[in-house]
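Student: below are the sequence and a predicted model; questions follow.
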Amino acid sequence: LALAYPAQLGFQDAASPVMEELLHFHDHALMIIFLISTAVLYIILMMICTTQTDKYILDSQEVEIIWTVLPAIILILIALPSLRILYLMDEVNDPHLTIKALGHQWYWTYEYTDYEGLEFDSYMVHTEDLLPGHFRLLDTDFRMVVPAESPIRMLISAEDVLHSWAVPSLGVKMDAVPGRLNQATFIASRLGIFYGQCSEICGANHSFMPIVVEATPLENFEDWTMTMLSE
């Protein structure tokens, strides 16, 4: 089960290789920012506390070299890992399943393009209809079921206004733009239920467009597809 909880300060637990990489990059960038902030604070304190000044220094070649080369090195240390992750997020390598997600005001339509006729709408379950163990404003009447540990390709678009299909624990966030087909990929690295929401303001009921992805074993996924196709 992957969702945010009250007073949470960090990210949700990673449930895909890309999200694990994003968490590592976050820690890497945060460490660099902490070191920079510490150095700047130390310099400020030294300037405040010292009583020695030299008003006759007009330039310093050494200082200019340091404040040119050091920021360049820092930018490289931040840019190289981020470029690698961007490449991983855009890479589509032999997906086992392709699902089309179409945003509406205010629900999602899912179409499993590998299975003819497997298409359904996914609406938020209202509070009075919630079953025990379900979550208010997060659960849907139909979940998007996928096989775990399999590459999934998402084709994301919208029918009316701009939406955004986002599941934080899977490291996926892609705009759903009317008239345009965007692509995203993920691999659910463990079994579970992963919650997300529309992440682009799309009207009065924007807050009521949850996304629920359920990762199951391949055998259970095949049974689910047979059940959905027979209905």
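Tutor: Nice, I can see it.
Student: CA atoms for contacts and neighbours, from now on please.
Tutor: Fine.
Student: against which helices or strands is the longest helix along the chain packed?
Tutor: Identified as the longest helix of the chain according to DSSP state H is helix 17-49. Under the contact definition 3 or more C-alpha pairs under 8 Å, 6 or more residues apart in numbering; DSSP states H and E, helix 17-49 sits against helix 61-90.
Student: contacting residues around the next helix or strand after the helix it packs on?
Tutor: Heading C-terminal from helix 61-90, the first helix or strand you meet, by DSSP states H and E, is strand 97-104. By C-alpha atoms under 8 Å, 6 or more residues apart in numbering, the residues outside strand 97-104 that reach it are 108-114, 150-161, 163-164, 176.
Student: which among the residues you listed end up buried?
Tutor: Buried members of these, scored by 16 or more other C-alpha atoms under 10 Å, are 108-112, 150-161, 163-164, 176.
Student: what sits against L218?
Tutor: L218 touches P147, A148, counting by C-alpha under 8 Å, 6+ apart.
Student: got another, please set it beside the one above:
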Amino acid sequence: MATWTYLGFQDSASPLMEQLIFFHDHIMLILTLIITFVGYMLFTVLSNSFINRFMLENQTIELIWTTIPAIILIFIALPSLRLLYLLDEVNNPTITLKTIGHQWYWSYEYSDFLNLEFDSYMTPSVELDSMSFRLLDVDNRTVLPMNTQVRMIISAADVIHSWTVPALGVKADAIPGRLNQTSFMINRPGLFYGQCSEICGANHSFMPIVIESTSTKTFLNWVSSSSD
């Protein structure tokens, strides 16, 4: 596969991530148009043997290049504010999952079920099989049902961590003594990988996150077997 295919975002697995990718493409289109236009104007001015008086001493052109950037900023700000609101909104969660960052692993607690909590450590390289990812797989995956609103409550036991899963568009700091929350919904089954995104010490790079998205029936079977 060509190298350039790895330069973009991961494939989205939640409505929030779809909106983030759309917003990114929206901004990149605007920036491309601006760069093209400004480059053309610079080339036009510099290619002339004399300084273009119309470009330097004209009230009309000054009004244009003051008004147009203001309009462009409005087209950037409105979808940005809308997206910030959506990222912060928690709508009637079906499941609440609590995670606590430690040096250097994550612990999870399913608050809606009894006796369902576990620690999640990175799988050592010597224990990986041919289907596993080095530095990304864990011994206990976080299983969640798809098409279900999930509320994440995030904290830390020692230093600041950051719970991040790019495919879900989720990134929230885990701060000792404080509860942060975020919300997401996974819209397809699969395995989604993340890592701690806050420099939290010597083994910061060994705090992976693995979300396993399943059907509701499979999730309930997993809950039953895990709670025994």
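Tutor: Alright, I've got the coordinates. Just so it is clear, the structure is predicted and the values come from calculations on it, not from any experiment.
Student: so where is the longest helix of structure 1 in structure 2?
Tutor: With TM-score structural alignment applied, helix 17-49 of structure 1 matches the range 15-47 in structure 2.
Student: could you pull out the buried residues of that stretch?
Tutor: Buried residues in stretch 15-47 of structure 2, counted by 16+ other C-alpha under 10 Å: L16, M17, E18, Q19, L20, I21, F23, I27.
Student: cool, and stretch 137-145 of structure 2?
Tutor: Neighbour-count burial for stretch 137-145 of structure 2 [16+ other C-alpha under 10 Å]: D137, V138, N140, R141, T142, V143, L144, P145.
Student: narrow the residues you listed to those in strands?
Tutor: Counting by DSSP state E, the part of these found in strands is T142, V143, L144, P145.
Student: quick check: closest non-adjacent residue to the second one.
Tutor: Same thing as V143 of structure 2. E212 (4.7 Å; C-alpha to C-alpha, 6 or more residues apart in numbering).
Student: number of residues surrounding the one you found?
Tutor: Each residue near E212 of structure 2 was counted by other C-alpha atoms under 10 Å, and the total is 18.
Student: so where does the counterpart of it in structure 1 fall, helix or strand?
Tutor: Alignment note (TM-score structural alignment): E212 of structure 2 maps to E214 of structure 1. Following DSSP H and E, the helix or strand that holds E214 of structure 1 is strand 210-216.
Student: who does that strand touch, helix- and strand-wise?
Tutor: strand 144-147, strand 163-167, strand 192-198.
Student: tally of neighbours for S132 of structure 2?
Tutor: That count, for S132 of structure 2 with other C-alpha under 10 Å as the rule, works out to 13.
Student: most distant residue from the centre of structure 1?
Tutor: Y56 (53.2 Å; C-alpha atoms, centre = their mean).
Student: how close does E119 of structure 1 get to Y110 of structure 1?
Tutor: 6 Å (C-alpha to C-alpha, to the nearest Å).
Student: and I85 of structure 1, by the same measure?
Tutor: To Y110 of structure 1, I85 of structure 1 is 27 Å away according to C-alpha to C-alpha.
Student: correct me, but the match of E212 of structure 2 touches M144?
Tutor: Yes. E214 of structure 1 lies in contact with M144 (C-alpha atoms under 8 Å); the separation is 6.1 Å.
Student: contacts only, for the residue nearest the centre of structure 2.
Tutor: Nearest to the geometric centre of structure 2 sits G169, at 2.9 Å (C-alpha atoms, centre = their mean). By C-alpha under 8 Å, 6+ apart, the contact list for G169 of structure 2 reads S12, S14, L16, M17, L20.
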